[in-house]
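Colleague: Got a predicted structure plus its sequence, pasted below:
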Amino acid sequence: MRIKCPLCGERDRREFYYQGADVALMRPAPDAGPDAWDDYLYTRDNPAGPTRDLWQHEAGCGAWLLVHRNTVTHEILNVTLAKNGGSYAD
């Protein structure tokens, strides 16, 4: 699998480190309550098809990336830079 880093260009997947689903960008407010935090920490989808994940270009520029990919076909649909505060371009 090859991932196209917006800063470095197309690279082998081994240069990147998978960080998990993009749900990490949607943290609840500190005072959101235990139910919201429980969902955030422990509830995960396991989709078959399109998904959005966080990857870090660890062996390259170090950038955090939002990778849109298909878990069935392994096709990379889009890659964008993850932005501070959980806002990012689609």
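Modeller: Arrived safely, thanks for sending. Predicted model only: the values in this text are computed from it and were never measured. Numbers count the residues shown, from 1 in each chain.

Colleague: contacts, neighbours, all on C-alpha from now
Modeller: OK.

Colleague: Okay, residue 48 and residue 19: tell me how far apart.
Modeller: As judged by Cα to Cα, to the nearest Å, residue 48 and residue 19 stand 18 Å apart.

Colleague: For those two, indicate the residue with more neighbours.
Modeller: Neighbour tally, residue 48 and residue 19, criterion other Cα atoms under 10 Å: the higher count belongs to residue 19, 14 against 10.

Colleague: Next up, a structure to set beside the first:
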Amino acid sequence: MRIACPICGERDRREFYYKGAALERPEAEASLEEWHAHVNLRQNPAGVLAELWYHEMGCGSWLSVTRNTVTHEILEVELASTSGLGEAI
């Protein structure tokens, strides 16, 4: 799989660190049940998913990658700081 970094261009996925699906973090005062669900209970959806990737062996940017988890087709890549997903880092 190849990821087109907006800064470095197309690179092999081994240059990147996969953080996972972009998840909304509960508020600090959320209940123990909400935190338990956030930390331990994750869905594993098949299909198009917004993910966070870190270009570890390149420019050091966090990327928002829209990827089909069934086919591994990458539909869109943008800097997380401009996509709104930067808060999930």
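Modeller: That came through, no problem. Predicted, not measured: the structure shown is a model, and the values here were computed from it.

Colleague: Just want the most central residue of the first structure.
Modeller: Nearest to the centroid of the C-alpha atoms of the first structure, with distances taken as Cα atoms, centre = their mean, sits residue 54, at 1.8 Å.

Colleague: just the helices in the second structure please.
Modeller: Remark: helices assigned in the second structure by DSSP state H are 32-40, 80-83.

Colleague: So for residue 9 of the second structure, which of those sits nearest?
Modeller: Among the helices of the second structure, helix 80-83 comes nearest to residue 9 of the second structure, with 15.7 Å by Cα to Cα.

Colleague: Show residues contacting the closest one.
Modeller: By Cα atoms under 8 Å, 6 or more residues apart in numbering, the residues outside helix 80-83 of the second structure that reach it are 52, 62-64, 86-87.
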